[in-house]
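*Asks:* Below is the structure, and that's it, no one-letter string:
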């Protein structure tokens, strides 16, 4: 097995679990490619690179715990995070999108949102803001975590088992997933003109500070 496979075996589950947790519970993780990551992990599990049962357990637990963190953030901070001006990550439209989804589907939002990027990240916080009881939230959260985590992984596992030739292309598959994830994340942030302008302002400010420090030295 090549070095990159050993890396996946040694730290893959930790990396995958951390990514799922960040996307589910940390608001800055809304751009993370959870679906792509789990689908790719399922393919790798079908080739024996990742242990299927442990993969599902780690992902489901990470998703459930992450959503609970998001719910707690919603109860404690409410909408204050989204009132910051010039914020790339905490945009009001992200919260509004999750709120509309919640209004349409009620408690089922916690389950359905698992399969909708961005909404998946902010739905738990909206539930916390709306004062949904923790018990009710946990009920829907567990169901959604199992359906999404196990479902997407098993879909990738099934596809991988039908394409045994993928075993010879494990490294390109891994690198491809990473590349697609990076490009998708960058595109999501940079597609908005306000974000591009804000990033350029911060880069110029950083360059100015570096130049100023050199002059002082």
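*Replies:* Good, I have the coordinates. Only a predicted model underlies this, so the values are computations on that prediction, with no experimental measurement involved.
*Asks:* From here on, just use CA atoms for contacts and neighbour counts.
*Replies:* Noted.
*Asks:* Pull the residues that contact the one helix or strand residue 182 maps to.
*Replies:* Per DSSP states H and E, residue 182 falls inside helix 170-190. Residues from elsewhere that reach helix 170-190, judged by Cα atoms under 8 Å, 6 or more residues apart in numbering: 4-5, 31-33, 36-37, 40, 44, 88, 195-196.
*Asks:* which helix is the longest one in the protein?
*Replies:* Determined from DSSP state H, the single longest helix within the chain is helix 134-162.
*Asks:* okay, pairing it with this:
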């Protein structure tokens, strides 16, 4: 129950969560950030963790304060942590899928791994090959399932790893630096919760659109056949 409350608070206001961690010190804060990003990417049971918004909020704390000129989270410490977490997480998830994937899917324990999401991920792999590993990094849920499905599908690790590393580096750098450069703009500070919601909506939009297409696109051929 405590873990669920922790996740709910993180989803609700990642800035407040990070501020609480910073009160414990820079090292624990970096450890928590690493852990959340790693789990979202590396453990197939937690695709709902807020990677995008967490990185953005962390970037805000890495920007120098307008008054003191000091940052609560030094950027030169933060960046290596957010680079390493998704890369290590992807490799773990790939091998979980490679060795245990079929059994995990058959168990039905991963409720978020719906047939539609699995099918969408598999279609990306079929269409783009290993490039799908890079592209999937930018979509919530898909970025958790992509390395897992890649491991199941038999994609060689030597093909998977380069695109996984590149995707992890670009994704983590992008959202962290967006927070670093734009998070302290007064309009963003005054409407920070709204900005986080917008980040989540933009991130989820392609997945939601894909699910709608998958659901309603199947009805059209049937309708034509009836005519």
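*Replies:* Sure, I can see it. Everything numeric in this text was worked out from a predicted model, so none of it was measured.
*Asks:* So which residue is smack in the middle of structure 2?
*Replies:* Centroid-nearest residue in structure 2: residue 51, 4.3 Å away (criterion: Cα atoms, centre = their mean).
*Asks:* That one pairs with which position in structure 1?
*Replies:* Counting by TM-score structural alignment, residue 51 of structure 2 corresponds to residue 34 in structure 1.
*Asks:* ok, for that match, nearest residue in space, not its chain neighbours?
*Replies:* What sits nearest to residue 34 of structure 1 in space, not counting adjacent residues and going by Cα to Cα, 6 or more residues apart in numbering, is residue 20, at 6.1 Å.
*Asks:* Share the number of residues neighbouring residue 216 of structure 2, please.
*Replies:* Residue 216 of structure 2 has 9 neighbours, counted by other Cα atoms under 10 Å.
*Asks:* cool, residue 25 of structure 1 as well?
*Replies:* 28.
*Asks:* right, and it touches residue 68 too?
*Replies:* Yes. Using Cα atoms under 8 Å, residue 25 of structure 1 is in contact with residue 68, at 6.9 Å.
*Asks:* quick one on the thing from earlier: quick check: helices, which of the contacts of helix 170-190 of structure 1 are part of them?
*Replies:* Residues of those located in helices (DSSP H): 4-5, 36-37, 40, 44, 195-196.
*Asks:* Go through stretch 167-183 of structure 2 and flag the buried ones.
*Replies:* 167-169, 171-177, 179-180, 182-183 (16 or more other Cα atoms under 10 Å).
*Asks:* ok, residue 187 of structure 1 to residue 64 of structure 1 distance?
*Replies:* Distance, residue 187 of structure 1 to residue 64 of structure 1, using Cα to Cα, to the nearest Å: 28 Å.
*Asks:* which one of those two has more residues nearby?
*Replies:* For residue 187 of structure 1 versus residue 64, neighbours defined as other Cα under 10 Å are more numerous around residue 64 (23 against 12).
*Asks:* quick revisit: quick one, which of the ones in helices among the contacts of helix 170-190 of structure 1 are buried?
*Replies:* The neighbour count (16+ other Cα under 10 Å) marks 5, 36-37, 40, 44, 195 as buried among those.
*Asks:* Can you lay out those residues as CSV showing distance to residue 133 of structure 1?
*Replies:* Output for those, formatted as CSV (distance: Cα to Cα, whole Å):
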residue, distance to residue 133 of structure 1
5, 43
36, 31
37, 31
40, 35
44, 38
195, 36
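*Asks:* List just the nearest of those to residue 129 of structure 1.
*Replies:* In terms of Cα to Cα, no member of these lies closer to residue 129 of structure 1 than residue 195, at 26.4 Å.
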